[in-house]
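**Student:** sequence first, then the predicted structure:
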Amino acid sequence: MAKSKKANKSGSSFFWIVIVVAVVLLALIVFLSKQSSDEPKQDETFSFDYSNQPFEGDENAPVEIVEFGDYKCPACKDFNDTVYPVIQKDLIETGKAKLYFMNYPFIYKDSERSAQFAETVYQELGNDVFWKFHHLLYSKQPKEEKTDFFTLKVLKDSLAELVNEADVKKVEEAFKNKEYKDALAKDRSYVSELKIDSTPSLFINGKKFTGSSYDEFIQEVKDAAKK
């Protein structure tokens, strides 16, 4: 009799273990399925709103390149110093592509400040001044990432190398009034929606570039221009 009770107890325990394992496996399948569906597919085309975004190139160029960058990111500086000149010469000047810059400031606290200030420069002084300021900031990027280098004074002094005192004051006033707020929020919404986690992140006609070299990137842009 005692033996029979033990067997029943053992069978009951086994039954509940199977149920628990099945529930856990089901929950895991649902979780992984949701994660997979949330991830943007590499071949998906994202529809950017390019209005009120700084860009270089012919408005009618067939290829739209988007760079998400951070002014404190060494890889972004490398892109600006080595790849941008090739893009400028082979793609922008030939009318094949135009290049947009969008902000993803995350390296350090002054990443945010420099993005805010550069966005304000664009809003107040226009596209041409923005790009000069953009390249100037990368030329001044400090070697140490974890330093609060891009102070408001450094940003104003840098802008003063390009424009007159009245324009600097105009930008400073707009910066203090947070005129950059909506534009930066728009960039951040793209970062969130596209699940961008590094810089520079590059898109060609709305598709994320997933190649392993900048040579591949240039070739993909050229191929896109032929379509």
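**Tutor:** Perfect, I can see it now.

**Student:** rest of the way, CA atoms for contacts and neighbours
**Tutor:** Fine.

**Student:** secondary structure class for the spatially most central residue of the chain?
**Tutor:** Nearest to the mean C-alpha position of the chain, by C-alpha atoms, centre = their mean, lies Phe68 at 3.2 Å. Following DSSP: H, G, I helix; E, B strand; the rest coil, Phe68 is assigned to strand.

**Student:** now do the strands in the chain.
**Tutor:** 55-56, 63-69, 97-103, 201-204, 207-208 (DSSP state E).

**Student:** could I get these as a markdown table with distance to Val221?
**Tutor:** Shown next, in a markdown table, are the strands of the chain (distance: least, C-alpha to C-alpha, whole Å):
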| stretch | distance to Val221 |
| --- | --- |
| strand 55-56 | 15 |
| strand 63-69 | 7 |
| strand 97-103 | 8 |
| strand 201-204 | 7 |
| strand 207-208 | 11 |
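
**Student:** those strands: which one's closest to Arg188?
**Tutor:** Proximity to Arg188 (C-alpha to C-alpha) singles out strand 97-103 among the strands of the chain, at 7.3 Å.

**Student:** between that closest one and strand 63-69, how many degrees?
**Tutor:** 20 degrees (axes from the mean of the first three to the mean of the last three C-alpha atoms, to 10 degrees).

**Student:** next one: strand 97-103 to chain centre, how far?
**Tutor:** The chain centroid and the centroid of strand 97-103 are separated by 11 Å under C-alpha atoms, centre = their mean, to the nearest Å.

**Student:** ok, and here's another one to check against it:
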Amino acid sequence: MLRSLSRRTVLSSLAVLSAGVVLSACSDSGKAEAETVPAEPAQPAAPADAAAPATPAPAAPAAKAPEASGSVDMAKLLEPGALPDMMLGKADAPVTIVEYASMTCPHCAHFHETTLPALKTKYIDTGKARLILREFPFDPRAEAGFMLARCSNDNYFPMVDVLFKQQQNWAGAQDARTALLQISKLAGFTQEKFEACLTDQKLLDDIRAVRERGTKDFGVDSTPTFFINGKQYKGALSIEEMSAVIDGML
């Protein structure tokens, strides 16, 4: 269950929140442990003079699609919320992926650094899928990251990308305010714009409303959580797992 957050401004919270609280906030209860497959026993080497026909190496088996943990009504999922949806890809793509993420979640950062680039090349850029990213912050630092991304306007996804890549530099920093300000300045923020963004109570309330809707209406309780054409999958899926799900819908 999400812990209650006070209405104090995110800006005033950044300097007092401990790193331990931030990093423990990312829940990954739905992520399955990787199955360990025992190695085949080594075969004795053939004598040097034995004439053995060359055999091609077996092809790697295709990844099995993970089991969905539930499903939601797609029309309800795509209804407008407190904030306009931020999307990568074409609106008429046959597959829609809705991701709920937290900016301080290391599993979300892992997905965005390792799986999303391949997903974008293979499915999003080719018109087969689109990705909608929705905010699901667990703590004030995650809220601040999303607020800065929203204040970046057309640079929402580049800002999200930078914050995930530099997550260790600000999410666990003793002084997150200074770390986020430095990142924001590189993205073109002035100090005045930075402070105005993080003291925008309406924006903060709207981001919290997106999170609360995800919990109440769609059962989101951990990040990342994906809805692929309405089917729910929890955990940072690999590109192989994503492909197995998406290919079955095309």
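**Tutor:** Looks like it came in fine. On a predicted model such as this, the values are computed, not experimentally measured, just so you know.

**Student:** now the TM-score, please.
**Tutor:** The TM-score (TM-score structural alignment, normalised by the length of structure 1) is 0.66; 176 aligned residues with a C-alpha RMSD of 2.8 Å.

**Student:** give the equivalent position in structure 2 for the residue nearest to the centre of structure 1.
**Tutor:** Counting by TM-score structural alignment, Phe68 of structure 1 corresponds to Tyr100 in structure 2.

**Student:** ok, now Lys176 of structure 1?
**Tutor:** Using TM-score structural alignment, Lys176 of structure 1 pairs with Thr199 in structure 2.

**Student:** quick check, that match in contact with Val10.
**Tutor:** Yes: here Thr199 of structure 2 reaches Val10: they are 6.8 Å apart, a contact under C-alpha atoms under 8 Å.

**Student:** more crowded one of these two?
**Tutor:** Val10 (25 against 18; other C-alpha atoms under 10 Å).

**Student:** for that one, list the residues it contacts.
**Tutor:** By C-alpha atoms under 8 Å, 6 or more residues apart in numbering, the residues touching Val10 of structure 2 are 140-141, 143-144, 198-199, 204.

**Student:** for those residues, work out which two are farthest apart.
**Tutor:** Farthest pair in the contacts of Val10 of structure 2, by C-alpha to C-alpha: Arg141 and Thr199, 13.2 Å.

**Student:** go through structure 2 and flag its longest helix.
**Tutor:** Of all segments of type helix in structure 2, defined using DSSP state H, the longest is helix 201-218.

**Student:** residues of that one that come out buried?
**Tutor:** Buried residues in helix 201-218 of structure 2, counted by 16 or more other C-alpha atoms under 10 Å: 203-204, 206-215, 218.

**Student:** by contact count, what packs against it?
**Tutor:** With contacts defined as 3 or more C-alpha pairs under 8 Å, 6 or more residues apart in numbering; DSSP states H and E, helix 201-218 of structure 2 has these neighbours: strand 129-135, helix 140-151.

**Student:** of those, which is nearest Ala173 of structure 2?
**Tutor:** Using C-alpha to C-alpha, the nearest of those to Ala173 of structure 2 is helix 140-151, at 10.3 Å.

**Student:** if we can go back for a sec, closest one to Asp223 of structure 1 among the strands of structure 1?
**Tutor:** Short answer: strand 63-69, nearest of the strands of structure 1 by C-alpha to C-alpha, at 9.6 Å.

**Student:** touching that closest one from outside, list them.
**Tutor:** Against strand 63-69 of structure 1 from outside (C-alpha under 8 Å, 6+ apart): 76, 96-105, 199-206, 221, 224-225.

**Student:** switch the cut-off to 7 Å
**Tutor:** Residues outside strand 63-69 of structure 1 that contact it (C-alpha atoms under 7 Å, 6 or more residues apart in numbering): 76, 96-104, 199-205, 221, 224-225.

**Student:** which of those residues are buried? Put it as a ChimeraX command.
**Tutor:** Listed next is the ChimeraX selection for buried residues among the contacts of strand 63-69 of structure 1, using 16+ other C-alpha under 10 Å:
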select :76,96,97,98,99,100,101,102,103,104,199,200,201,202,203,204,205,221,224,225
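
**Student:** which residue in structure 2 lines up with Val30 of structure 1?
**Tutor:** Structural alignment (TM-score structural alignment) places Val30 of structure 1 against a gap in structure 2.

**Student:** residue contacts, the nearest residue to Phe46 of structure 1 once chain neighbours are set aside?
**Tutor:** In this structure, Phe46 of structure 1 finds its nearest non-sequential neighbour in Gly206, 4.6 Å apart by C-alpha to C-alpha, 6 or more residues apart in numbering. Contacts for Gly206 of structure 1 (C-alpha under 7 Å, 6+ apart) come out as 45-48.

**Student:** to which residue of structure 1 is Lys120 of structure 2 aligned?
**Tutor:** Lys120 of structure 2 maps onto Gln88 in structure 1, by TM-score structural alignment.

**Student:** report the separation between that match and Glu216 of structure 1.
**Tutor:** 16 Å (C-alpha to C-alpha, to the nearest Å).

**Student:** between the two, which is the more surrounded one?
**Tutor:** Neighbour tally, Gln88 of structure 1 and Glu216, criterion other C-alpha under 10 Å: the higher count belongs to Gln88, 17 against 13.

**Student:** just the helices in structure 1 please.
**Tutor:** Taking DSSP H, the helices of structure 1 run over residues 2-38, 74-78, 84-86, 109-125, 127-140, 152-160, 165-176, 181-193, 214-226.
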